[in-house]
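Engineer: Based on what follows, work out the 3D shape:
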Amino acid sequence: MRPVQPAHAAPHPAPADEAVPDYMQALEQAAGYLPDEQRRVLRRAWAVGAAAHAGQTRRSGEPYITHPVAVATVLAEQRVDVETLVAAILHDTLEDTPLGRDAIAGEFGETVAELVDGVTKLDKLQFADRQEAAAESFRKMLLAMARDLRVIMIKLADRLHNMRTLAAQTPEARARIARETLEIHAPIAQRLGMNLIKAELQNLGFRALYPWRHAVLEKRIRTQPLVRREALARIEAQLAQRLTNEGLQYRLVGRVKSPWSIYTKMRAEGKSFVQVMDVFGFRIVVGSVPECYHALGVVHAVFKPLDGRFRDFIAIPKANGYQSLHTVLFGPYGSPIEVQIRTEEMDLIAERGIAAHWMYKHGGSGNSAHTRAHSWITGLLESQRGTGSSLEFLENVKIDLFPDEVYLFTPKGDILALPRNATALDFAYAVHTDVGNHAVAARVDKKLVPLRTKLVSGQKVEVITAPSAAPQPHWLEFVATGKARTSIRHQLKHLEHEDAVQLGHRMLDRALENLQTSLDRLPPARLEAYLADNRYPRLEALLADIALGNRMPAQVALVLAREQAAAPDLLDALPRPQRELRPGGDRILITGHERGVITFAHCCMPIPGDEIMGYHTTGRGIVVHRLDCPNVVDYRKSPERWIAIGWDRTVSGDFHSALMVEVENHPGVLAQVAAAIAQADSNIDGVEYVERDSNIASIRFAIEVRDRKHIADVIRRVRRLGVVYGVQRL
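Structural biologist: I've put the predicted structure just below:
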């Protein structure tokens, strides 16, 4: 939250001799874990910050310095290092005061200056409404996080204090800030394992966005029926008694649901308040990992576990480093009992996430949350390099923030965490981008499956690749991860560009041959001058533009060859439409798989073997029609856009076509025709009843065939059926 600037904002003398105000005493008390020497550094940072912000106030009227000190207090409660606390106190000085970076570095060291600089660059973050700028800011945030995760910790603490003091804002600002918090900041806190901060951000965001709903839920939670409180106490007593009898040292706490968690569960699962609250939750914290499994056995002996509801996040931690055993028991009152079992260290990491890293600098599993957070950010930054736009990147990150995860095994036994609904193709891209790009199928638990197969936790997945395989546009329909989506789009663009360059080269060559020259015979200086005049960085860009219909090859050829013949002769050499489109002419041969630059007209659906022509369309490249297509007549008006094309000998794959079949109108006929089409080895894409009366029905089948010979075979098989009156290719 920006300060309200005074008329003059020059630094005042540091308030070193003044009485220490309450807000600073609160920070020093929270930072009691630091040695005296480091707490003196904090006092000095406050003095410098207070001097820099002198005269500035918040919207509430308080001195501005109260805000950065409160941010530092939030972080001190997470027991972070002194450099983070100093940077938090000074995090607004670079942007809002005359205090410079060099002065901060000279007084508190280069690390503090780096952190303050990193946070300053993030302070203009606005999400959701200012979309493109927001996404660019988000990229910067990730870069800053990649350099030092403490930057985002300060940013999250800053947002938390702003949420605590949101009442001073206008209603519109409250709603905008609350929505940003719920969509971006709270999920990032969760992804970094900082669950205490995440929970408070969610609750404050919910209260600001939906104050009435929050108040109703909070009141219902507070006034739980006496019967429920008694039931909770009785279950707790039974668990405690058995754990004690087993000689376990433990901490047993009942878990209270927050208004936000109840609200989201009610909406997501369509449950009533009573249904959501009809669950008892407990957490058991013990001393070691073996004791976790011992305690699990104990609780299963007290109450029977529900089948299929046990999760072992100790053996397979979540992507943010979270570890715990989860089990659901059948309670004595017919209500399920959810139990989490973990060690003290796991409990600390579950609540503080990467903040626990600074408490376990000398080894210990606290580092795992930190390492996993770094690898997540590194992965996002890697994927953003191949992303077309900032908005697409932000959308991919939102996908990763943060669905339920499935845990999968590679053939070597390594564990990969992917979002729920991830497919075998997502797994392939998670292993490596090259593996994804060349994937053809997968083996899941040794069973061969297609790439679109959805995966579930515990499966062992092996990806089958082929050097000739390449991403297909329809892959985008069934991937669930941002990395896979970005990689596929990037590769498709690359392939489309290559195809466009090759086709454009052939088209320009044909046009130049009509003028008795070629690309190879053109003077290099003339070609370079043409590229420069038309702002093409290299020849490939011009060729791709020709293929996509943005430049006419004949016109480009005319300009390039203008000094080699007289203008009238050149005009005579331009292609004449009908004569040159006939078979046997000098045609460009196509395979049908030129991605992004060749499309097949829906009006006549040409297939290999048909006599075809190409129409050069701006932005779409060549649209292929059959020569006998009725629409070809209209294209006579633009002969310069006609392209002489034919089928290459190496054509392969399936092409769309359609049949109109007239049949007897009675039950079971459709199945007979569909079976005949399938027996001819053709796929059916769609079926539509065009018209029907009591005796005859006309059915349109959209099918896939290899060529004219194949469609003739399909028609023959369908005609043999006794229920069929006639078959016609559309």
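Engineer: C-alpha only now, for contacts and for neighbours.
Structural biologist: OK.
Engineer: Isn't D92 up against T120?
Structural biologist: Yes - applying C-alpha atoms under 8 Å as the test, D92 and T120 come out as touching, 6.6 Å apart.
Engineer: Next, the second sequence, to be compared with the first:
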Amino acid sequence: MLTIDSLADRLSEYLTPVQVNGIRRAYYYADQAHDGQRRRSGEKYITHPLAVASILADMHMDHQSLMAAMLHDVIEDTGIPKEALVEQFSEAVADLVDGVSKLTQISFDSKEQAQAENFQKMAMAMARDIRVIIVKLADRLHNMRTLEVMSPPKRRRIAKETLEIYAPIANRLGMRDVQVSLEDLSFKAMHPMRSSLIGKAVQKVSGHRREVVAKFQSAIEACIVRENLQGTVTGREKHFYSIYKKMKDKKKSFNEIMDIYAFRIVVDSVDMCYRVLGAMHNLFKPVPGRFKDYIAIPKANGYQSLHTSLFGMNGIPIEVQIRTKEMDEMASYGIAAHWLYKSGSDEVNQSRVKRWVKNLLELQQRAGSSLEFVENVKTDLFPDEVYVFTPKGRIMELVKGSTAVDFAYAVHTDVGNTCIACRIDRHLAPLSQILESGSTVEIVCSPNARPNPAWLNFIVTGRARTNIRHALKQQKQKESIKLGESLLSKELSANGFGLDQIEPERIDAVLKEYKLACLEDLFEEIGLGNRVSYFVAQHLVKGFDKTTANKKPLEITGTEGLVISYAKCCYPIPRDPIIGHLSIGKGIVVHIENCKSIADKTDTDKYIPLQWAINISGEFEVQLHVELEQQRGLIALLADAVNVADANIEKISVDERDGKTCVVTMVVTVHNRVHLSQVIKKLRLINGIIKIARSRH
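Structural biologist: Just a heads-up that it's a prediction; the model follows:
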């Protein structure tokens, strides 16, 4: 049975007598504070803080964390204030206890929005002191071990929350032992029948497996001795949740998964790791493409080891991990091992975690909503890493499936916001190209470049997504202000007024009426289509003549960006007669004047006259319907004709009519109507063309 004395004996192996006495004092203080309180199981409440402290002692955590573990429920459950803990112990211990108490109040069974906001609080707590989450993980682990006293629905809820939130955090912090325990206990609580069946199946094959493991272990140990090397060899057991997940995700049978035998070799130096690896590859033939060097390139959570797959005796596949004792401790306890090892290698691990927590804070600050924050963090909590290099040789860890844009934002936000092209292994490549481990990526930037909304369709990292949305939001705001000012000035000038002629008192009165802080906010509201410019002009100017308003068309230059969009029903292009529809939150949507989607064009609440600027440039989409005879290589012929006319096909679809003819609908980018006529001219040269029509709705 665990007691404070037995725990103190274990702690004395790595802590000073003064530190151990401080932990004893915290225990007795908590025992007194929780006097009369009992757990659901009927045990005295103090057994829980003692068990949490014991879990942290296995990780060799520092004395402040162990004191906080003893006291972690005191503030919440006994009414003792934080100030009392500061006085009795220290501010550091009291802050830890307060942090863990706040995490305990977080409930993830609430609605999505509340859950997201709670997760934000957790990120903030981790940023202040990472030990808060380590104590919380130990607390959750003991609660999972004693979950059977809860009702089945509550067991399932807590287990689901543990599997979705706490186990991934343990993994991200490199705390493998805690992660595995949380996953297995959650699996047992959520799916007791499946867990039991896998347990029985493992037991059934364990006898045979034990013999095979013993043979392999003997062969590996003999090889190490023969080569005058040193290392401890152990067989690794697969945990139940891992077996279940592989069966489910990889569609493999239980026997296929259990046919692979895994071993770990722990040595005393990095040099010895590589020497043992060479011995293993001499002993058994390696499986091509299955060697991974996580020592040279550690995982994002700081994990280091050599992994290799081999064809063992009788062709039986085996997996071997080779690592040092420090790496083994790091693999088990992750960030918690920082308090056990103070070596330079661990400082690297510390910096990785600090970088991840810093990224969490950046995501939290830039996210448009708490739900967006959680969506992005969940991507980062389940990393399947890709390792790429900067031109100067710095290693960057990215989520699998990352593109050059994700890489650019990982380097720096400004690099991402201004990137225009990239080189992968010295060759120009599209920004959307998925990166592979080992590639060297160089980003080409331009100071005047801005993020492209289309990037959101292919980027995968939360950091890139948040920063792009943030930049686009700012860009849209600037453009909305500019457009709103232009629209309001146009309305006022029609009545012979200028903005500078309106009394400041009148402007302040209108802003107060609209509940806006400044004139820029008013421009933004007009630019986004939330307020109609001539109504605002009426409020600003007494005797405003509505009949003279909106006579002069607003000029479209094509550089308005996000606040002017082009209708997908009629696809207007320069030189088309156009009209603008004010769409709430979007700004102006440009239509062709005779577009059937437009209702009453005289309704000045919704529609404003527009005209193209004389010197307008850029690319505009237009939709064509091409009716032609069915033939081989149809799309290639059309694409070639469009390309010859110096245009691009954005979308294309084919609709077969009667087996002989078909209609191809394609969206083409052109500069203006003259350019469009050149494209149509090239298309008409194709044999079998029956009809070409432009879509105008």
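Engineer: TM-score them against each other, please.
Structural biologist: Superposed pair, TM-score by TM-score structural alignment, normalised by the length of structure 2: 0.96. Supporting alignment: 694 aligned residues with a C-alpha RMSD of 1.8 Å.
Engineer: returning to what we had before: more neighbours: which of D92 and T120 of structure 1?
Structural biologist: Comparing D92 of structure 1 with T120 by neighbour count (other C-alpha atoms under 10 Å), the higher total belongs to D92, at 26 against 19.
Engineer: mind listing the helices for the stretch 201-350 of structure 1?
Structural biologist: Here the stretch 201-350 of structure 1 has its helices, by DSSP state H, counting those that start in this stretch, at 211-222, 226-245, 259-269, 273-277, 289-302, 344-352.
Engineer: what does the helix or strand just after the last one contact?
Structural biologist: In other words, helix 344-352 of structure 1. The C-terminal neighbour of helix 344-352 of structure 1 among helices and strands, as given by DSSP states H and E, is helix 366-384. The contact list for helix 366-384 of structure 1 (C-alpha atoms under 8 Å, 6 or more residues apart in numbering) reads 139, 142-143, 145-146, 149, 191-193, 319-322, 345-346, 349, 353-354, 356-357, 359-361, 393, 397, 482-483, 486-487.
Engineer: Which positions in helix 366-384 of structure 1 come out as buried?
Structural biologist: Neighbour-count burial for helix 366-384 of structure 1 flags 366-370, 372-374, 376-378, 380-381, 383-384 (criterion: 16 or more other C-alpha atoms under 10 Å).
Engineer: against structure 2, where does the very next helix or strand once past it fall?
Structural biologist: Going down the chain from helix 366-384 of structure 1, the next helix or strand is helix 390-400, by DSSP H and E. Mapping helix 390-400 of structure 1 onto structure 2 (TM-score structural alignment) gives residues 370-380.
Engineer: Now do the SS call for the residue with the largest distance to the centre of structure 2.
Structural biologist: Centroid-distance maximum for structure 2: G543 at 54.9 Å, with C-alpha atoms, centre = their mean. Applying DSSP: H, G, I helix; E, B strand; the rest coil to G543 of structure 2 yields a three-state assignment of coil.
Engineer: list the contacts for it?
Structural biologist: Under the criterion of C-alpha under 8 Å, 6+ apart, G543 of structure 2 has no contact partners.
Engineer: H625 of structure 1 reaches C604, doesn't it?
Structural biologist: Yes - counting by C-alpha under 8 Å, H625 of structure 1 does reach C604; the two are 6.4 Å apart.
Engineer: When the two are compared, which one has more neighbours?
Structural biologist: Comparing H625 of structure 1 with C604 by other C-alpha under 10 Å, the one with more neighbours is H625, at 25 against 19.
Engineer: re the thing from before, what about the helices of the stretch 201-350 of structure 1, which gets the closest to S468 of structure 1?
Structural biologist: With respect to S468 of structure 1, and counting by C-alpha to C-alpha, the nearest of these is helix 259-269 at 43.1 Å.
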